[in-house]
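Undergrad: could you look at this predicted model? Sequence included:
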Amino acid sequence: MRAYHISAPTLRPTITDIPRPIPARGEVAVRIAACGLNFADLLMIEGKYQDTPQAPFTLGMEVSGVVEALGPDTDGPAPGTRVAVFGGQGGLAEYGCFPLNRVVEMPDAMSFEAAAAFQIAYGTSHVALAHRAQMQPGETLLVLGAAGGVGLTAVEIGKLMGATVIACARGTDKLEAARTAGADHLIDAKTQDIRTIVKSLGGADVVYDPVGGEQWQAAFRACNPEARLLPIGFASGEVPQIPANHLLVKNISVLGVYWGGYLKFRPEVVTGSLTTLMGWYAQGRLKPHVSHVLPLARVAEGLELLRTRQSTGKVVITL
């Protein structure tokens, strides 16, 4: 089968032929239809992601497809069932074998492209806002990188949870995507001062930040007392340093969010969140935004869209 594969630690990934996997006990074999790209894929290529597998491995963290077979003594979805899976790796291939406890049946109305774009982006934002920040209706949420794969979902979920949402992104087109997702106020990070505008709007109670760098610093200085800051990632390439004395003075909390980490020590947080999110999707309350759908042959182009921040929402690769 074809796969976007890293064959050795010092080599770049290539599309190559590798053996089709056979499901072991507790695993489900899936014929993959689509795979969502994530900034973490770029970090894995550089060996900088916190959960980078040892080479050789196939890239691709979240997929959708159809169950082909179950491993020995494994009771799971019947062959032919449409499923979404967060595997952490192995998704940019024609077939994959994944642990049964990571397989979720898709709503009937959900497309494969939407399902491949759904789990990490919506899961990260829901766990961050509902579980970690425990955001309440009426609070003000500042979303940095608001037109990116996770940023748009934070805008959308923030509105569903009753927050006033301030969306920060770079350029008119990206801000329009955030407005369509439900943002109440817009800030152009290219031309406007984040701190000044957020303060003029009453300050931020919750900050959702997949960017880091200078934008984190500006948001930090625009926080209200008892605000909660959520570092989601560092797309700017700069991990911000946090002045603990400022946390103390304003009673601010910084709450790290690594969605995939919950699968290791509290998987019920992830499964409960996905149950809620799939229910919202089935009710028509969530609308995944996929800006690019590309074939496997163009996966490098899709990753470059993420690297250069040219995409809005998610980039999905079809198999």
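TA: Good, I have the coordinates.
Undergrad: switch to C-alpha atoms for all contacts and neighbour counts from now on
TA: Noted.
Undergrad: and residue 209, what does it touch?
TA: Counting by Cα atoms under 8 Å, 6 or more residues apart in numbering, residue 209 touches 143-145, 216, 229-233.
Undergrad: adding neighbour count, write those out as CSV.
TA: What follows is the contacts of residue 209, written out as CSV (neighbours: other Cα atoms under 10 Å):
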residue, neighbour count
143, 32
144, 29
145, 29
216, 27
229, 26
230, 23
231, 21
232, 21
233, 20
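Undergrad: and here is the other one:
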Amino acid sequence: MKAIVCKTFGLPDKLEFGDLPDPKIGSNQVLIAVEACGVNFPDVLIIQDKYQFKPELPFSPGGEVAGKIIGFGDQVNQFQLGQPVLALCGWGGFAEKVAVDSDRVFPMPPGLSSEIAATTLYTYGTSYHALKDRANLQQGETLLVLGAAGGVGLAAVELGKVIGAKVIAAASSNEKLQLCLEKGADEIINYETEDLKNRIKEITGGKGVDVVYDPVGGKFTEPALRGIAWKGRYLIVGFANGDIPQIPMNLPLLKGCSIIGVFWGQFSKLEAKASFQNIRQLVAWILEGKIKQHIGKKYTLEEAPEALKAILDRKMLGKGVVVI
């Protein structure tokens, strides 16, 4: 089968378009003919051997797919051949076929296209878990989203509005901030040209924000933490900036705030029932038109390394998708 192949760990330019053997199906797995695969920041990390999950070489990146079932193991009885599904495969999605554990496969809801289905679980799943399960964001509270025009950031902006919060979107360019306004952000901050902490104070009248959603890290974490309200919740989602920040631990003490880790991949495994309930709610909101994925660009399978480079260079607006 055709695939994007990682033979040696490194940056996207080391990936090759070529052939891999068809996946072998385990007794509790399904084989999916991939129609679309979402492009996510963990894909950039996994090809550099910097992610929590470490596949053996050679492998294909791509952890979020949609397609049709073309085979399954002898212990799988809840799916049918030809059934449209979406799945969390971890890696292997930038390929024509992928084998996935059956408990990581979900029936495709009617009315959902493959491209939308393949770009929903990681971003909206992560952001909804963060805001609902970890921060317990409430109607009327103020949410600050860093990296707000990226995949998970834009999802957090939308979900914050659905929950009923006031949303402040922070990003690095006016183009990105305009997209955030279109998605419902109440206020915007260009943190490359404005003082992040001071702007937070100005917008909130000195109170600070109740929740910070941070998938960026680096130099923006400390000023955002300094702009948090008393008893605020700071969500550590990722480090797209590339630098893991060193936080002065007197700040949580003085603010009476909580610093909360968000690892949706592990949550979806260890708390599968709660995760599935979240996914059902997200799909309902999508079908109702309350949230809508912004696909920044579509790529062919051969162009998939370009999609990963766009994420690495922080040039991806919303979500990218590889269409097989």
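TA: Noted; the coordinates are in hand. Treat the numbers as computed from the prediction; the structure is a model and nothing was measured.
Undergrad: that older thread, return the member of the contacts of residue 209 of structure 1 nearest to residue 130 of structure 1.
TA: residue 230 (11.6 Å; Cα to Cα).
Undergrad: give me the element the equivalent of the closest one over in structure 2 is part of.
TA: In structure 2, residue 230 of structure 1 lines up with residue 235, judged by TM-score structural alignment. Using DSSP states H and E, residue 235 of structure 2 falls within strand 228-236.
Undergrad: which elements pack onto that strand?
TA: Contacts defined by 3 or more Cα pairs under 8 Å, 6 or more residues apart in numbering; DSSP states H and E place strand 228-236 of structure 2 against strand 209-214, helix 250-255, strand 258-261.
Undergrad: tell me the angle of that strand relative to strand 209-214?
TA: Between strand 228-236 of structure 2 and strand 209-214, the angle comes out at 20 degrees (axes from the mean of the first three to the mean of the last three Cα atoms, to 10 degrees).
Undergrad: report the secondary structure state of the alignment partner in structure 2 of residue 34 of structure 1.
TA: Counting by TM-score structural alignment, residue 34 of structure 1 corresponds to residue 36 in structure 2. Classification of residue 36 of structure 2 by DSSP: H, G, I helix; E, B strand; the rest coil places it in strand.
Undergrad: is residue 36 of structure 2 in contact with residue 62, as I believe?
TA: No - judged on Cα atoms under 8 Å, residue 36 of structure 2 makes no contact with residue 62 at a distance of 10.0 Å.
Undergrad: report the contact partners of the match of residue 34 of structure 1.
TA: Contact analysis of residue 36 of structure 2 by Cα under 8 Å, 6+ apart lists 65-67, 114-115, 118, 321-324.
Undergrad: may I ask which of these has the most neighbours?
TA: Counting neighbours by other Cα atoms under 10 Å, residue 65 leads the contacts of residue 36 of structure 2 with 39 neighbours.
Undergrad: in what helix or strand does the counterpart of that one in structure 1 lie?
TA: Counting by TM-score structural alignment, residue 65 of structure 2 lines up with residue 63 in structure 1. Using DSSP H and E, residue 63 of structure 1 maps to strand 62-70.
Undergrad: packing partners for that strand?
TA: Judged by 3+ Cα pairs under 8 Å, 6+ apart, strand 62-70 of structure 1 is in contact with strand 27-36, strand 82-86, helix 112-116.
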